[in-house]
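1. need coordinates for the below:
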Amino acid sequence: MHKLRLLDLYSYSYTRGVYKLHLPPGFEFLPEALKYLRWHFYPSTSLPSRFSSENLVELHMRNSRLEQLWNKGVQINLESLKLIDLSHSEHLADVSPLIESPNLKSIALQGCTSLVRLPSSFQNLAKLTSLNLFGCSNLKILPEMPSNLKVLLLDKTAIEELPSSIWSLEKLYYLTLSRCEELKSLPSSTCRLNSLPNLHGCGSLESLPVELPSGLKGLELSDCESLGSLRVELPSGLEYLDLRNCKSLGSLPVELPSGLKGLYLSGCMSLGSLPVELPSGLKGLYLSGCMSLGSLSVELPSGLKGLSALYLSGCESLGSLPIELPSGLDYLDLRNCKSLESLPVELPSGLEYLHLRNCKSLGSLPVELPSGLQSLKLRNCKSLGSLPKLPWLLALFDAEGCTSLETVSSSMRTAPTQGRDQLRDEDLSFLNCVKLDQSARSNIMADAQLRVMRMQLHHVSSIKPVRLILSVREMKFQSG
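-> Below is the predicted model:
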């Protein structure tokens, strides 16, 4: 056993809080030649005092009962140690022997909830590249960090501030800070984090430093409820900006990075306006729940050809839309925009989904709807008095609760030949449209009959149902 180099006790010996493996009294010895030791659920509070660790390269003791690595006063040699994983050792409070490991590259202390601090000379671990402190919920103080660090996980810790050295780690490419509830700000020192592509902030941040990492591609600050503004110059190469549920955020920078592709602002309840000009390459704009947003830019760039979806549901103060919407838009969500009174005269030609549920102030729709529209939801648009002709490819139409709806334009025309490959179930609901006149009901019935004829014309092998619901006299029509 003296020449044993690998000892692997990866086991299932821990069940429901009971350690099944028991060490003999006076256990003080492990083979001196050990290079690799994996002993999950290690049952003692420290390593054997007579264990000569000078050859040890990797030490894995997840879920152990360790309180400290060695008893104080024990002479140790950890010059060969390169990796140590003590994750979920909930009683571990002292890791000071780690500073005796000059060749250490990776430290994993995830879930070590009794750990309050790291050794002050931690930055002397010159070869350390990865440090995992995720879930060390009582860790309040973080020392200065080694200059070669590449990965740093600080999620769910109790740290109150980051040491300035973190902002100077030129090799750091992964940094996580989510749910660090005591962290209010980031370092204000000169930022040299040139390798960091993404920064994940925490919900307790109240402000940002003047300078952010220059190489950032993604900045995630969701749920920063106390963040009032972005008084910072955003990195020029930023592609994704996530500010969801920043409830105190009142404004955005006048100019956003030109290469921005995704802008996530859902739940920003205090946001009153957007910049006059948005980046032309924007592909996703998410504004759901921006309850204070009164208007969009006077004219969204028609060059936003990449913007296919616009989410504005719950923008209760939004009274109008720009005269021109992006030409590539195929999805427009305006649910619960209770102050919206009208839509642009002309909607994008490629629009397929238009959701207007609970737009209680909406008085009318455009005279002509896009020919490719497949879904139109108007439920509880209580001010809507009339409907234009419905596109032939429309598969889902819901006007339930449109209590002011009186007239429906006739769609009496020859069923088109295009769109035959898209035939499917069709639902048209006029439930509780109590003011529909006789002409409107006749037009609706004629429209439904034409839709059935279209399916027959295209020789659909398995006839798809057309469901039509009228509620004034509980009239129902179904084919299928």
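2. every contact and neighbour count from this point should use C-alpha atoms.
-> Fine.
3. how about the contacts made by Trp39?
-> Leu7, Asp8, Leu9, Tyr10, Ser11, His60, Met61, Arg62 (Cα atoms under 8 Å, 6 or more residues apart in numbering).
4. go with 10 Å
-> Under the criterion of Cα atoms under 10 Å, 6 or more residues apart in numbering, the contact list for Trp39 reads Leu7, Asp8, Leu9, Tyr10, Ser11, Leu59, His60, Met61, Arg62, Asn63, Ser64.
5. I'd say Ser383 and Arg357 touch.
-> No - counting by Cα atoms under 10 Å, Ser383 stays clear of Arg357, with 11.9 Å between them.
6. with neighbour numbers in mind, choose between the two.
-> Counted by other Cα atoms under 10 Å, Ser383 and Arg357 do not tie: Arg357 has more neighbours, with 25 against 17.
7. so how far is stretch 443-450 off the chain centroid?
-> The gap between where stretch 443-450 is centred and where its chain is centred comes out at 44 Å by Cα atoms, centre = their mean, to the nearest Å.
8. er, stretch 56-76 I mean
-> Distance, stretch centre to chain centre, for stretch 56-76: 38 Å (Cα atoms, centre = their mean).
9. equivalent analysis for stretch 292-305, please.
-> Between the mean C-alpha location of stretch 292-305 and the chain-wide mean there is a distance of 23 Å, by Cα atoms, centre = their mean.
10. now do stretch 440-453
-> Centre to centre, stretch against its chain (Cα atoms, centre = their mean), the figure for stretch 440-453 is 44 Å.
11. would you do the same for the sequence below? I want to compare the two.
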Amino acid sequence: MSSSSLSVEEKHDVFLSFRGEDTRNTFASYLYAALSANHILTFMDHELERGDEISPTLSRAIKESKISVIIFSENYASSTWCLDELVHILEYKKTKGLILIPIFYGIDPSVVRKQEGSYKVAFDSHEKCFKDRMEKVNQWRSALTEASHLCGLDSKDFRPENKLVQKIVEDISLKLSKYLSLDENIKGQLIGIEKHIKEIESLLSNSTKAVCIIGIWGMGGIGKTTLARYLFHNLSSSNNFEACCFLWNVREEYGRFGLDHLRRKLVSNLLNVEGTVKDTLGVASPFNLYRIRRKKVLVVLDDVDSSIQLDALIEGYRQLSCGSRIIVTTRNKQVLVKEADYIYKVGRLNHIESLKLFHLHAFSKNSTAVDDKMVLEVINYANDNPLALKVLSSFLCSRSKNDWESALKKLERFPNLEIQDVLRISYEGLDDKRIKGTFLDIACLFDSSFTRDHAESILDDGNSSIKIEISVLIEKCLIEDIGSHMYRNNELLYVHDLLHQMGRAIVRDEDKEPGNRSRLCDAMEICEVLENNTGTKAVEVISFNILDSYLSNKLRSFQWDLYPLKSLPSNFIPENLVELVLRGSHVEKLWNNRKIQNLPFLRRIDLSYSKFLSQLPDLSQAPNLESINLEGCTSLVQVLLSLQNLDKLTYLNLNGCSKLRDLQDISKRTEGCLDIVRFGGIKNVLNNFTYLKSCIQSFTGNLCLYSSQTHISQKFAPNLRYLILRGTAIETVPPSIGYLTGLVELDMEHCKRLKSLPTSICHLKSLETLYLCGCEKLKTFPEILEPMEHLIDIWLDYSGIKELPESIENIVSLRRLYMQHCGDLQFLPDNLCKLRNLKIIWLDNCSKFQKLPSLPSSLLELSLRYCERLKSLPEIPSQCLSLKAKGCTSLENISNLRAPLLHDLDIIRHRDFLDYIDFYGCEKLDQNTRNSMLADHAVIKILSRLIFVNTVCIFIFLSFAEMIDNFEQVD
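-> Purely as a prediction, here's the structure:
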């Protein structure tokens, strides 16, 4: 088909790039005819090259093609037209994934790569013609070099010539088959996963591993396989892999045919053998193993659900050719822990993405208009799970409004079977009946989110296995860990609504009669069982959510998130109540009447994020109250006179109570009781509480708590352990902070206005951790006038610190010093070596850092990456295990690296020597230092082989070709 007959809107399968005078009437025409005969739509420009730049039509044709075949011939480089065309092709390869197939027709690939012979003559001419536009000439050179490095076909390997044409047609047909298959199968399914694709491709491309394995982990239906398919398409189409294999449904295939079948299938694909080979990967013939390991391969193992499967399929994979990549999808995180270099968790769609995906599948041109409210109900039911959205949208597509209403009512009680079948795989994959029971307990007892501590306290039957059971459920994606909550280290767990419904459906399937089931959580069924006395010994759990008019005064636990009423019923007098949890409620007052409630057993109140709550009732008749959480109660103005006689109160959270201003009266009644306190947006706090057991104070926003006049009383909280002032507008810290002698942690991260710290900080004798990361205006570190025997960690990353004082030697127990990205730091004090306990120093990206003093003998890890002005290193301590100096472009010499590399034979026996060195990019490093490191590395490998069964592995990353040669000789 000629270019003149082509519409610019028409898409092409293949674009031919060639030098007209070399191949137009010969090879290019033969290839074009063969492609057309195989119904492969091909663009071939039949017009002669003219002008200095390629035409818009030609540029459009490149952009609209799936594959480009570049025919490099004797005079290809003499044509600026061809060279511009090549630049365009490579640009579209990067931006839209255009597949490239280079053909070296009558010319050696090295001539193209190095621009020798006729290509050199051509470029000599170009340099004269374009002497004022040399950047264009350099762009052409780079394009030729890049294209010649891609896997292509050399005409000298095919005789006669028609075999080369046949091979090209076969390769293109195979690539188009994969391309079109993917295009049809996952078109429209990429909504919401683009970000995952970019992140995973970044991990793969930036990996320093010779062979990288990445695990894609997530719940059923979340899009793991779709993501893997797209990644496989992108990577396999790039021409960078010599063999590719996508092994589908490993879990199912393993169950039906066994491991040997899977391994034979994998080997057959990688060797490109039709049918299956007789041997297996585990017991493969030496020749087949040799053939596989010579290749750079891409392997995707889809839906692996056990370590046995993974171990068998990737056995010996580290010996594959450099650049090989393995992608594994699974619902079971534990499968990946041992082997994966990266574990990538696939999260849910956001609300906008869910809407887009649902609309894509649910509405056609002939669809019936449906109320937006019903659409939102379906999306809320799917809870941002892509599989559920696709199944429901396909089911509801083109149905009437009445059908939608009927389907929604049915879904409230009976889950969609197609969705449940997929989700239930994770549950059925649990080998332990106790763990299955724990999941069903959680599905029936708890709301979508709950704290781990609470779940463990309810479900613990005296057997300590509950902790590991919950961990297994998290690994299997039946429960999700979504972060900390309230107390430190108390995880907030989440069960997806569909999994919640699945668990209850499993219980419902146990027996037609509710009284014969293990768990009851449906209000109507519970009433039926109790009224008719049909309960049996099978019933282990009853979870009953009821309306306010039925609230029993004998309740011990009352939990109702998003409680819709303004107050509790006036006739609700729960004298047996132990906990009251109304998170996110519409409550304005707990009780409208003024009568003080008698709550002798009440221990916990959680009204967090009840944004309409204006005051807390008098709780003086709740003497056993231990915990009050009022976080996020933005309308709360009064807590006065309500906390008297609360001798057991140990937790009070008022964080985010922006209208609550004064706590003076509270402090008079709670002195000596509180264990953990959180405040945010409250004035007059610091001196109102004394003798707290321990205190976490969290201030947010632009609260300016301290000023130069602020004074902390000597009586204020001598047992205060944690002071968190992260992200506040503090400019100076008063000297009286030294009175906080019980302080263990001081966190002032991202206090961007902080300019100085007082020298009295040395009086904090219990201080263990000091966080000052992101304090951009903090230029100097305070003088340490007295020994600080407990300070272990100092974090100064991204701060404005220029230098550390000599008095830092008084921090005698310092173990870890982090000063990454300190752009003004130039030196460390000369007496740094006196810090006898210092183990770790990180100074990465300190762009002005010039000199490192003598180091303490205790040092185990030193990281100086991208310290671009650093010229030399002192003697590295013999116990040092890790030295990272990547990107130190000015580094010229190292005083002595032999000591840590070869301390003595006994240390080598125990592997207690420098086992990680990174000098990548240190191009100024002198030759003697390079040779010494290589020689010492060789000695260690020899000694290791004498002492151990397995060779000790030491990573030395150096960007010098001669070092690579030396390593190969050592091996």
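12. now, which of the contacts of Trp39 of the first structure lie within strands?
-> Mapping the contacts of Trp39 of the first structure onto strands (DSSP state E) picks out Leu7, Asp8, Leu59, His60.
13. under the alignment, what does Cys268 of the first structure map to in the second structure?
-> When the second structure is aligned by TM-score structural alignment, the residue opposite Cys268 of the first structure is Cys775.
14. can you check Arg62 of the first structure too?
-> Using TM-score structural alignment, the equivalent of Arg62 of the first structure in the second structure is Trp560.
15. was I right about its match contacting Leu582?
-> Yes - with the criterion set as Cα under 10 Å, Trp560 of the second structure and Leu582 qualify as a contacting pair; they are 5.1 Å apart.
16. between those two, who's got more neighbours?
-> Neighbour tally, Trp560 of the second structure and Leu582, criterion other Cα under 10 Å: the higher count belongs to Leu582, 22 against 15.
17. ok, which pair from the contacts of Trp39 of the first structure is furthest apart?
-> Maximum pairwise distance in the contacts of Trp39 of the first structure, criterion Cα to Cα, is 17.0 Å, between Leu7 and Asn63.
18. between the two, which has more neighbouring residues?
-> A count of neighbours by other Cα under 10 Å puts Asn63 above the other of Leu7 of the first structure and Asn63, at 22 against 14.
19. now do the contacts for the more buried one.
-> Residues counted as contacts of Asn63 of the first structure (Cα under 10 Å, 6+ apart) are 14, 39-43, 85-92, 111-112.
20. ok, now with 8 Å
-> For Asn63 of the first structure, the set of contacting residues under the criterion of Cα under 8 Å, 6+ apart consists of His40, Phe41, Tyr42, Leu86, Ser87, His88, Ser89, Glu90.
21. of the residues you listed, which ones are shared with the second structure?
-> Contacts conserved in the second structure for the contacts of Asn63 of the first structure, using both residues aligned by TM-score structural alignment, their matches' Cα atoms under 8 Å: Leu86, Ser87, His88, Ser89, Glu90.
22. now distance to Val472 of the first structure and secondary structure too, for the residues you listed, in JSON lines please.
-> Compiled in JSON lines, these are given as follows (distance: Cα to Cα, whole Å; DSSP: H, G, I helix; E, B strand; the rest coil):
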{"residue": "Leu86", "distance to Val472 of the first structure": "70", "secondary structure": "coil"}
{"residue": "Ser87", "distance to Val472 of the first structure": "66", "secondary structure": "coil"}
{"residue": "His88", "distance to Val472 of the first structure": "65", "secondary structure": "coil"}
{"residue": "Ser89", "distance to Val472 of the first structure": "68", "secondary structure": "coil"}
{"residue": "Glu90", "distance to Val472 of the first structure": "67", "secondary structure": "coil"}
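23. out of those, which comes closest to Leu152 of the first structure?
-> Ser87 (14.7 Å).
24. my read: Leu746 of the second structure touches Leu764, true?
-> No - using Cα atoms under 8 Å, Leu746 of the second structure is not in contact with Leu764; the gap is 9.8 Å.
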